[in-house]
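Novice: Got a predicted model here, sequence first, then my questions.
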Amino acid sequence: MKSYVCAIDLGTTAIKAALVDKHGRIIALTSHPSPRVSPGDGSFNPDAYFRRVCKTLRGLLAGMSGHAFRVEAVSISSQRSTTLLLDSRSRPVSPALSWQGIDCAAAANIFYCKFGTERFQKITGLPPSPIYSAAKIAHLATCPDRLSKAVRIVTLHDWILTCLGVPELLTDHSNASATGLYDIRRRVWSNDIINSLGLDAKMMPEIVPAGTPAGRVSAETAKQTGLPEGTPIITGAGDQQCAAMGAGGMEGDCILSSGTSAALMLPLSKRPSRSPRGFLLLAHAPHKQYMLEGFMSTFGSCVVWAAKSLKVRGAVGLEKLALISTPDSKIIFLPFLAGSGSPDHNPSARGIFAGLDLTASVSGLARAVFTGLACETNRIMDSLRKNVPVKRLIIVGGGAGSSLFPELVADLSGLSVIIPEKTETALLGAAALAWAGIHNKDIEAILRKNVYETSRNIIPSNDTRNIKALYSEYLKTLSALYPPSERKII
């Protein structure tokens, strides 16, 4: 009988589940949309979310009817920083709060200023932001009725584990490190931050390494999901950490995970002496390892906006239009349609086309969008490369489907660009944790056995003068509009 593990991806827009073999091959996959998140506070119904998880698992296993196989274990890749308040029975006392919620921004800023932004970043490795659990709690402190009912505070990952059958509230270091409540140097909950929010560290879940056996699927959950009762449950990790592992990313790699927004991740075997300003220093899923992470506020959303504005069909249509333009086009696009991300974190930054003249064409505008995204990707990588050497770039997500974007980034960075054959990297990372947990093996040993097939390997071209000249103009335009002295570098 064939053996697989079940990997679950607790996404913001979709919930996915897959059966994965010991070589990292996806045998079956299904997905369903995540429940709607309310704009503003980012709240959603956690019970509705778990029901959708159950529906996704039932669909996955129903699709395998007639096949003889064994589910060896289940593990999770989870959106990070999404926060739940629980009672003494681990039941939610209020809606879950998505990391996307921004209503907490004002209260969060007051907390960060009072606590000290430098002090906060020194402890957590994170630049102040409204996305963290700390920000949500700071906002809830202004509504004491809601916070007073809470006995425990957890992330979505932790609560879903209990729903599956884990008897105790547990989290892993990668999820804990994205809450804004975690001491990245000591790898424990920060009493200083938690107490400053009027809470006690006893309210937080126990932190264990990702890939730790945590419990078994309960009889009730087995009925709801179709998973066999008693299936081992293995602690998972944050979605970006899982994506980095699933892409085969090791130390020396930079992984670009691109979707609506984008993250650039650098796995590290040791904690750097200081966290670069404007970047997140997080715990990685492999035990006692770390990950530097940069962020682009808009990536795929720029492509969607441009395609709609230029009246072409999606990313494919926009790229076809862009390829009509000549490579020496001098139009510049700053891709800040929702502010800038790392390293500046300027919410006031706005997108702009520059360098237009009477020869400008619609195809030139389309090409400028891809070029602008490549320039901004390279600018963030340049900041990271000042602190950590990078040998190659791995692109997963929407950017991997483009032929133009990876070539532009390769030419700008001088790095080889790898496009993996496998696209569901977060699920593959969670699967590796499941295999590691049931075999009591180091995660990296599991990852080394996986089959990482490359779809494309792009090397820099011999003539990069045009793109590098355009990059120079890109930086000049950025500096003129947003002088370094005025950027909100935190």
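Specialist: Thanks, I have the structure now. Numbers count the residues shown, from 1 in each chain.
Novice: From now on I want contacts and neighbour counts done on CA atoms only, so please keep to that.
Specialist: Will do.
Novice: Grab the nearest non-local neighbour of the most centrally placed residue in the chain.
Specialist: The central residue of the chain, meaning the one whose C-alpha is nearest the mean C-alpha position (Cα atoms, centre = their mean), is Gln240 at 3.6 Å. Using Cα to Cα, 6 or more residues apart in numbering and skipping the chain neighbours, the partner closest in space to Gln240 is Ala426 (7.0 Å).
Novice: what residues are up against the one you found?
Specialist: Listed by Cα atoms under 8 Å, 6 or more residues apart in numbering, the contact partners of Ala426 are 9, 77, 239-246.
Novice: And Ala315, by the same measure?
Specialist: Counting by Cα under 8 Å, 6+ apart, Ala315 has contacts 303-304, 307.
Novice: that's a helix at it, yeah?
Specialist: Yes: looking at Ala315 with DSSP: H, G, I helix; E, B strand; the rest coil, it is inside a helix.
Novice: how much space between it and Ala322?
Specialist: Taking Cα to Cα, to the nearest Å as the criterion, Ala315 is separated from Ala322 by 10 Å.
Novice: What of Pro343?
Specialist: Counting by Cα to Cα, the separation of Pro343 from Ala322 is 28 Å.
Novice: okay, pairing it with this:
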Amino acid sequence: MTQGLFLCADIGTSSLKVCVFDGRGNILFSTKREYPTLSPAPGYAEQDPGEIFGALVEAVKEAVSSFPGGSFEVLSFDTMLHSLLLVDGNFTPLAPLWNWMDTRSFQEVEEFRESYEKECLYELTAAPLHTIYHPPRILWLRKHHGDLWKKVSKILSIKDWMLFQLTGELCCDYSTASGTGLLEVQRKAWSGKMCDLLAISPELLPSLVEPDFAAPLMNREFAASTGLPLGMPVVWGGGDGPFANLGEGCFREGEMVVSVGSSGAVRMCALRPVIDPGKRAWCYYLASDIWVGGGAINNGGIVFSWMRDLLREGEVTLDLSRRRPLFLPFLTGERSPYWDPYARGILFGLSFFHTPEALLQAAYESVAFSIRAVFDMLREVMGEPRKVVVGGGFALSENGRRVLCDVLGVPLAVSSYPSSSAKGAFLIALKALGYVRSFEEFPEEFFPTEGRITPNENAHALYEELFRLFKRLYEVNAPLFREFAKLGLA
């Protein structure tokens, strides 16, 4: 397609990864720089935007120095969703970056609920009322930091701010904007109604662009430090979740990606915004008028890692006949489909005779049951998927992919790609540079898989019964979680 190379930056929660792609979609080089999330008080999840920008500089510099001069055509991006950064009139950050893990605005969620329901804000934004979205966060900031709020010139995401540093253009792509809870999905515009209810001016928000928008690199210091030429196209890209679907080749209606790493998500594409009558699913923009309906879980691979570290055990061989408890794995609250920050873990049916292997197997199965709850929600709202690709570290382990397949009860194509979001950034760059006019022009060999697995009928039958109990276990205990939270012991 092209002989040039593509630099793709994936701004993640814990690290920034830079991948070098050739024109056929092969990763030739990859590097990353890690940075911490700090929690100076309960519920806080803060990061230093300057440190993240520094990670970009260092990672790009390493990538560029590994190839001959003049090899690169473009720098393209994808980003973690739900970041919030306040800047002053000089675009200097006024406070640390909030990432998706920040839950300090949980009281504002409750205070805003009446207005949210009365004004039908979910139907406008396709964003459930939750601490990961901007509305309760803005209310918290205005209430607790009024003096700081008076200095705010713009409300940005981390990618908005970084791309402004690179190009001088202040824009937010529709994909990232759809993860703020401030975008009206039918109009693809910032919500005037939401801004009025939050008592903020729409002028605080950046202008909106398509993910294939590009602007020339103008930052001389960045160019000198990294070896990239001034004027190189910088492509805005979008959110890492929707872009993972693109990177897996699942951008057509009814195509689904199940990703399970530390957390997890189920996402299915549609040709129009997805509105769930139950207000459980979110809907984010991908590109080219393609939308992604989905749900995310907090407790993915971290559940098995936590249980393994607690028990000081290693891997486990799954055994359907093993006596074991049922585990409700909500160690950090839960997002979809319950949206319950108070939920916590429960080992149900624990016996004196259960072994460490029994608890490890229960942990594996609990993650799959959480994914199944989101999977069923999407089938209810969007219909049956016509293709399901599974990816992510947990999902690509032998135990993880097997239990997911048996719990979901559908055939799964197993991803062979380690960086699907970054590949989405590569693909949007191809479109931005005019190598393709639509995603349908991408050749099938761009999207290889490691084969297909099918569910075991006996295992699926057992898991159907266990999943019924899993759902009931949450429903019965949901009000008790709130009571327990009041004791301050959770």
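Specialist: Arrived safely, thanks for sending. These figures come from a predicted structure and were not determined experimentally.
Novice: got the contacts of Ala426 of structure 1 as JSON lines, with secondary structure and distance to Ser98 of structure 1 columns?
Specialist: Written out in JSON lines, the entries for these read as follows (DSSP: H, G, I helix; E, B strand; the rest coil; distance: Cα to Cα, whole Å):
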{"residue": "Asp9", "secondary structure": "strand", "distance to Ser98 of structure 1": "15"}
{"residue": "Ser77", "secondary structure": "strand", "distance to Ser98 of structure 1": "16"}
{"residue": "Asp239", "secondary structure": "helix", "distance to Ser98 of structure 1": "14"}
{"residue": "Gln240", "secondary structure": "helix", "distance to Ser98 of structure 1": "16"}
{"residue": "Gln241", "secondary structure": "helix", "distance to Ser98 of structure 1": "18"}
{"residue": "Cys242", "secondary structure": "helix", "distance to Ser98 of structure 1": "19"}
{"residue": "Ala243", "secondary structure": "helix", "distance to Ser98 of structure 1": "20"}
{"residue": "Ala244", "secondary structure": "helix", "distance to Ser98 of structure 1": "22"}
{"residue": "Met245", "secondary structure": "helix", "distance to Ser98 of structure 1": "24"}
{"residue": "Gly246", "secondary structure": "helix", "distance to Ser98 of structure 1": "24"}
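Novice: returning to what we had before: the residue nearest to Gln240 of structure 1 corresponds to which position in structure 2?
Specialist: For Ala426 of structure 1, the aligned position in structure 2 is occupied by Ser421, per TM-score structural alignment.
Novice: any idea what Lys154 of structure 2 aligns with in structure 1?
Specialist: Matched by TM-score structural alignment, Lys154 of structure 2 corresponds to Arg152 in structure 1.
Novice: residue contacts, the closest residue to that match other than its chain neighbours?
Specialist: Distance criterion Cα to Cα, 6+ apart; nearest residue to Arg152 of structure 1, sequence neighbours excluded, is Met203 at 4.4 Å. Taking Cα under 8 Å, 6+ apart as the criterion, Met203 of structure 1 is in contact with 151-153.
Novice: so what's Pro39 of structure 1 up against?
Specialist: The contact partners of Pro39 of structure 1, by Cα under 8 Å, 6+ apart, come to Gly101.
Novice: please redo it, this time with the cut-off set to 10 Å
Specialist: Counting by Cα atoms under 10 Å, 6 or more residues apart in numbering, Pro39 of structure 1 touches 98, 100-103.
Novice: And these, which of them are buried?
Specialist: Buried members of these, counted by 16 or more other Cα atoms under 10 Å: 98, 100-103.
Novice: Now tabulate the residues you listed in TSV and tack on secondary structure.
Specialist: Compiled in TSV, these are given as follows (three-state DSSP):
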residue	secondary structure
Ser98	coil
Gln100	coil
Gly101	coil
Ile102	coil
Asp103	coil
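Novice: quick check, nearest of the residues you listed to Ala366 of structure 1?
Specialist: Within the set of these, Gln100 lies nearest Ala366 of structure 1; the separation is 28.9 Å, counting by Cα to Cα.
Novice: Roughly how far does the closest one sit from Leu280 of structure 1?
Specialist: As judged by Cα to Cα, Gln100 of structure 1 and Leu280 of structure 1 stand 17 Å apart.
Novice: Now do the contacts for Tyr471 of structure 1.
Specialist: Contacts here follow Cα under 10 Å, 6+ apart; on that basis Tyr471 of structure 1 touches 330, 332, 371-372, 374-376, 378-379, 412, 465, 477.
Novice: Apply 8 Å and report the result again.
Specialist: Counted by Cα under 8 Å, 6+ apart, Tyr471 of structure 1 has contacts 375, 412.
Novice: Can you find the partner of it in structure 2?
Specialist: Aligned against structure 2 by TM-score structural alignment, Tyr471 of structure 1 finds its counterpart in Phe467.
Novice: Its match belongs to a helix, doesn't it?
Specialist: Yes: counting by three-state DSSP, Phe467 of structure 2 is located in a helix.
Novice: and the gap between it and Gly349 of structure 2?
Specialist: 14 Å.
Novice: quick one, helices of the stretch 251-400 of structure 2?
Specialist: Along the stretch 251-400 of structure 2, the segments classed as helices by DSSP state H, counting those that start in this stretch run 301-311, 356-382, 393-396, 398-408.
Novice: Go through those and name the closest to Phe222 of structure 2.
Specialist: Comparison of those against Phe222 of structure 2 by Cα to Cα identifies helix 393-396 as nearest, at 32.9 Å.
Novice: Understood, closing this out.
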